[in-house]
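**Student:** for reference, the sequence and a predicted model appear below.
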Amino acid sequence: MTFLKRSAAMIALAGMTLMPLSGVSQSYAHRHRRAVASQRARDHRHHTGAKIVVGSAVGGAVVGGLLGGPKGALIGAGVGAGGGAIANHVRVKKGVRARERREY
């Protein structure tokens, strides 16, 4: 009987101790989802991602065309588009983090 009471008390204590942590994680998750949605809405409204990727591809094609002719332009466009996609991904992550910080 004593073992059961002690076990029940320990479970209750553990539950009460861990309860505030679950609220913090839910709060962060909510703030993160809202920041991602806000960033995505702004980017879609202004076509930001497309502008970055296409602009990088055009720049790569121009440089590749000057250095290697038509084949170089094709390779440069691919490299530029890949670089633009990476740059856009980094920009989005940075924007989400900034929006999360502003929500305090």
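**Tutor:** Received the coordinates, thanks.
**Student:** C-alpha only now, for contacts and for neighbours.
**Tutor:** OK.
**Student:** element containing the residue positioned nearest the centre of the chain, please.
**Tutor:** Centre of the chain computed as the mean C-alpha position; nearest residue by Cα atoms, centre = their mean is Lys93, 3.8 Å away. Assigned by DSSP states H and E, Lys93 falls within helix 48-102.
**Student:** which elements pack onto that helix?
**Tutor:** Under the contact definition 3 or more Cα pairs under 8 Å, 6 or more residues apart in numbering; DSSP states H and E, helix 48-102 sits against helix 2-46.
**Student:** packing partners of the helix it packs on?
**Tutor:** Using 3+ Cα pairs under 8 Å, 6+ apart as the test, helix 2-46 ends up in contact with helix 48-102.
**Student:** another one to put next to it:
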Amino acid sequence: MVFRKKSTVIVLALVNKMLAQVKEDPASVLALYNDVRRNITTNINTAMMVYLAQQASGMHFSGDIVNVPGTSVMGAQKHAEYQVNPDALLEMVLDIFYEPVDG
């Protein structure tokens, strides 16, 4: 539990630092992507990355970090892949964000 709390603090500090940098220069997200692109696969193009970075730079992130339900597996290209459990993800999203409306 202590490890998870420390990890959360570290990740939150990193996110806040990146958001401050992106707020000054949204295109700086591309340098970060170039640093990690050998280790990730995405279908998000660079224009979308910059757009999403601009949107995220105005957000506030709390320490409430949740894990997306799924499993890690070895992919066809011999890279680790995280396969999301879509039913469990939907349930988690509804638990977190759904608010019934009276009426």
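**Tutor:** Looks like it arrived, so ask away. Owing to the predicted nature of the structure, the values given are computational and were not obtained by experimental measurement.
**Student:** and the TM-score between these chains?
**Tutor:** Scored against TM-score structural alignment, normalised by the length of structure 2, the superposed chains reach a TM-score of 0.28; 37 aligned residues with a Cα RMSD of 3.4 Å.
**Student:** still on that earlier bit, for the residue nearest to the centre of structure 1, give its distance to Gly80 of structure 1.
**Tutor:** 20 Å (Cα to Cα, to the nearest Å).
**Student:** do the same with Phe3 of structure 1
**Tutor:** Note on Phe3 of structure 1: its distance to Gly80 of structure 1, by Cα to Cα, is 68 Å.
**Student:** neighbour count: those two, which is higher?
**Tutor:** Higher neighbour count among Phe3 of structure 1 and Gly80: Gly80, with 25 against 8, using other Cα atoms under 10 Å.
**Student:** neighbours around Arg99 of structure 1, how many?
**Tutor:** Residues within reach of Arg99 of structure 1, counting by other Cα under 10 Å, total 18.
**Student:** that one contacts Ala35, doesn't it?
**Tutor:** Yes: if you go by Cα atoms under 8 Å, Arg99 of structure 1 and Ala35 touch, sitting 5.5 Å apart.
**Student:** structure 2: helices as residue ranges?
**Tutor:** Using DSSP state H, the helices found in structure 2 span residues 2-24, 28-36, 46-57, 86-97.
**Student:** and of those, who's closest to Ala80 of structure 2?
**Tutor:** Closest approach to Ala80 of structure 2 among those (Cα to Cα): helix 28-36, 14.4 Å.
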